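>>> Would you be able to build a 3D model of this:
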Amino acid sequence: MNKLIKNRFLRILLHALVWLALFCLPYLLASSQNLNVMVVAERVIVPLVLSALLFYINYLWLTDRLMFRKKRLLYFLINIALIALFVSFRMWAREFFFVPDDNGPRQRPPVIFFIYFDSISFLIPWAIAVAASVFERWIKTEAERKESENARLQSELEHLKYQLQPHFFFNSLNNIYALVDISPEQAKVTILALSTLMRYLLYESNTEKVSLTKEAEFLLRYIELMQLRTSANTVIETDFEEIPEEAQIAPLLLIPLIENAFKHGISATKQNRIHISMRFTDGWLHFETRNGNHPKNETDRSGSGIGLKNIQKRLELIYPDSFTFNKGVEGNEYTARLTLKLG
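Model (predicted):
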């Protein structure tokens, strides 16, 4: 509201300064001459007042109510009538404010010359009024479009984030379910660890950005949670370098990469190795996961693909042109690398 009032005040001030300059200009240009009041009235005051009337009739009323509503024929007819009326008034003003020349009468140009000249001069404020109205309408339309686009993007981001939370919760419950019969004690520990993670999900990640340090702690806790259900033939390596306190990131952006590494990087019959690293250098976050390449067969529906699609979409919305995200098979490993500009 304050911004709207401020913009309106600045617009009124700008208009006032422009018209003040136009009215003062003749006096400034002829400051050394003795100007006759009648001549000033006929040649300066009257045409400027009429030009201002024509400008504001179009700028404040006609252009918006007729031209923009596609009543263009009526719009042009009214303007033709207004210009004809103002030209007639100018003709009358010339006679009313006429000052005889001390050197005797001079031959005046024909009436048609004044009609032509006045008509052309009144087209200028009309054209400026149309241009100003069209420009302001374009500015307003563009602002509304951007506001609508921002609202749509925000809504989409919220949808993606809330889509990820139940996805994460579902995966964690699957892990606990797998431990209930095998190791009830581990299942209890897992439930406690999950409650800590869910507290972060519910109460600390409901913001646009979170501390990268807290996000890293959340990731490490999740890795610990996942370790509880892995067997001895799985080696998990983490390399998280020290992160500056001021660094911030969109919440839950990295967790799908870790979920993906555990979901698709562990085989029951082979030796497994999962490596997860995080570095922060000169404002750039470097995050990488490497795991064994164990493709799922067509009957295995454990991987819905929500996580990686989610992270790709969120990166495009939140960090356009500020990231590189590559994933694929390198040798015997599946690697995902994210480089993200945060500072």
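>>> from here on, contacts and neighbour counts on C-alpha atoms
Noted.
>>> For my notes, confirm Ile311 occurs in a strand.
No - using DSSP: H, G, I helix; E, B strand; the rest coil, the assignment for Ile311 is helix, not a strand.
>>> Next, please give the residue ranges for the strands of this structure.
210-211, 234-240, 248-249, 272-281, 284-292, 323-330, 333-341 (DSSP state E).
>>> Report the buried residues of the longest one.
Meaning strand 272-281. 272-276, 278, 280 (16 or more other C-alpha atoms under 10 Å).
>>> possible to save these as TSV with distance to Ile266?
What follows is these, written out as TSV (distance: C-alpha to C-alpha, whole Å):
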residue	distance to Ile266
Asn272	6
Arg273	8
Ile274	8
His275	12
Ile276	14
Met278	21
Phe280	28
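>>> on that earlier part again, buried deepest among the strands of the chain, which one?
strand 284-292 (a mean of 22; mean count of other C-alpha atoms under 10 Å).
>>> what angle do that strand and strand 323-330 make?
20 degrees (axes from the mean of the first three to the mean of the last three C-alpha atoms, to 10 degrees).
>>> ok, and what's touching strand 284-292?
257-258, 261-262, 264-266, 272-280, 332-343 (C-alpha atoms under 8 Å, 6 or more residues apart in numbering).
>>> Next: stretch 57-68.
By C-alpha under 8 Å, 6+ apart, stretch 57-68 touches 72, 74-75, 126, 129-130, 132-133.
>>> Which ones among the residues you listed lie within helices?
72, 74-75, 126, 129-130, 132-133 (DSSP state H).
>>> Here is a second sequence; please produce its structure as well for comparison:
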Amino acid sequence: MAWKAKHFRRLIVHSLSWLGFVFLMSSKAVDLTWGFFARSEGSIFLPVLYGTVFGAIIFYGNYYYLIPKYFSQRKKWKYWFFAVGSLLVVCAIESLVDILVLIQKHGLQEKNSDGSEDFGAFATLVFANTLTANLACLIFSFAYRFPKDWIRNEKQKNQLEKDKLRSELDFLKAQINPHFLFNGINSIYHLIGSNNELAKHTLLQFSGLLRYQLYECNVDFISLQKELEYLKNYVNIEEIRKGEDAVFSIDFPDMSDNQFKGLKIAPLLISPFLENAFKYLSHNSERERNYVNIALGVTGNVLHIFIENSTDPKLKKKPESEGGIGLVNVKRRLALMYPNDKHQLTISSEDRKFQVELILSLHEN
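Purely as a prediction, here's the structure:
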């Protein structure tokens, strides 16, 4: 019904526009003289009326048929063949009508030097005037069609781009969750048997993290407080797992600080950096040589993150070489959700140290 109403309104608007054009060209205010027709002689209304009909045939034939069927399909030669051909045919028919009307009213106007009537010159002038008017209708249909096509194509391109970004983000988030799930289960596995009570407590914390992933973070942006609470719990689990073999320096801002209210962040955006730090933590015999330093701070709506961990120089697979999941994904998500100057990511790798620094402009309510 909406489609029919839209086309009915368009029909009314176009019909009124053409009729308005007819009455305007036939009015005293314009006092039009076109070829052998003149308002002063009372002969302009009928030619303008049927001339408008022929012009509309050219306009809509080009607009609804020739342009979409040939021109927009890159069949330019066929388009010009049919466009010029149809223009000439319509002009010939209209010229014939003009000639019949003129002969009936006035007889032939052009004469040879001997006084005889020159029908060829007369017909040529009539055709030239008709061609000029109908050619204008053809050009106008182009001018009317192409901006609309361009706007429609731009909307389609934008929608396709949005759909593509949405698909990519969903895919990246789907990759992050299994990666974390694997690491978390692996952490709990190392506790079972050696400290069952701690394993139970850690499993409880881990279930809270999974609950966050499943029921809270399936949105584009989430409260910064919730995300930081999630990250803090994750770090606590890793500390329990590796605390005897490494030194940790963890600095999280106060979660109850009112400055966090209204600040939002893309969920699970920072966790791959933390996972990466614990995954590639060195395994030196001396505990002090194995370390993870994490510092998060908020100034205004800017989040500053610094993560550093010791690495094993003999490790064949470096953190930055991680493939489909991990750092590659988080870089892609940052590019999609925080483009241009919305983020600044610096990653540096040395023989025994890996650092990540991220400055992020947060969304505000």
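>>> What does Gly328 of structure 1 correspond to in structure 2?
When structure 2 is aligned by TM-score structural alignment, Gly328 of structure 1 is paired with Ser348.
>>> hmm, back to that, quick one: the strands of structure 1 as a markdown table, columns for distance to Ser183 of structure 1 too.
Formatted as a markdown table, the strands of structure 1 follow (distance: least, C-alpha to C-alpha, whole Å):
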| stretch | distance to Ser183 of structure 1 |
| --- | --- |
| strand 210-211 | 35 |
| strand 234-240 | 18 |
| strand 248-249 | 36 |
| strand 272-281 | 21 |
| strand 284-292 | 25 |
| strand 323-330 | 34 |
| strand 333-341 | 30 |
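>>> Spit out the contact partners of the match of Gly328 of structure 1.
The contact partners of Ser348 of structure 2, by C-alpha under 8 Å, 6+ apart, come to 354-356.
>>> now do Leu338 of structure 1
Taking C-alpha under 8 Å, 6+ apart as the criterion, Leu338 of structure 1 is in contact with 285-288, 323-326.
>>> Counterpart of it over in structure 2?
Counting by TM-score structural alignment, Leu338 of structure 1 corresponds to Leu358 in structure 2.
>>> Tell me, how many residues neighbour Ala199 of structure 2?
For Ala199 of structure 2, the neighbour count with other C-alpha atoms under 10 Å is 21.
>>> I'd say it and Ile185 touch.
No - between Ala199 of structure 2 and Ile185 there is no contact under C-alpha atoms under 8 Å: 10.6 Å.
>>> Now the common contact residues for these two.
With C-alpha under 8 Å, 6+ apart, Ala199 of structure 2 and Ile185 have no common neighbours.
>>> list the contacts for the aligned partner of Ser148 of structure 1 in structure 2?
Aligned against structure 2 by TM-score structural alignment, Ser148 of structure 1 finds its counterpart in Leu160. With contacts defined as C-alpha under 8 Å, 6+ apart, Leu160 of structure 2 has no neighbours.
>>> got it, and Ala93 of structure 1?
Residues in contact with Ala93 of structure 1 (C-alpha under 8 Å, 6+ apart) are 42, 46.
>>> how close does it get to Arg152 of structure 1?
From Ala93 of structure 1 across to Arg152 of structure 1, the span is 58 Å (C-alpha to C-alpha, to the nearest Å).
>>> Please produce a markdown table containing the ones in helices among the contacts of stretch 57-68 of structure 1, extended by distance to Ile311 of structure 1.
As requested, these are exported to a markdown table (distance: C-alpha to C-alpha, whole Å):
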| residue | distance to Ile311 of structure 1 |
| --- | --- |
| Arg72 | 50 |
| Leu74 | 55 |
| Tyr75 | 53 |
| Trp126 | 53 |
| Ala129 | 49 |
| Val130 | 47 |
| Ala132 | 44 |
| Ser133 | 43 |
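>>> Pick out the most distant pair among those residues.
Leu74 and Ala132 (20.1 Å; C-alpha to C-alpha).
>>> of the two, who's got more company?
Ala132 (16 against 13).
>>> ok, the counterpart of the more buried one in structure 2 to Tyr79 of structure 2 distance?
Here Ala132 of structure 1 is matched to Tyr144 in structure 2, going by TM-score structural alignment. Going from Tyr144 of structure 2 to Tyr79 of structure 2 by C-alpha to C-alpha gives 17 Å.
>>> Map Ile307 of structure 2 across to structure 1 for me.
Counting by TM-score structural alignment, Ile307 of structure 2 corresponds to Thr289 in structure 1.
>>> Kindly report the same for Asn196 of structure 2.
By TM-score structural alignment, Asn196 of structure 2 lines up with Pro184.
>>> Near that match, how many residues? Count them for me, please.
When neighbours are defined as other C-alpha under 10 Å, Pro184 of structure 1 has 14 of them.
>>> Ok, Gly265 of structure 1 next?
Counted with other C-alpha under 10 Å, the neighbours of Gly265 of structure 1 add up to 20.
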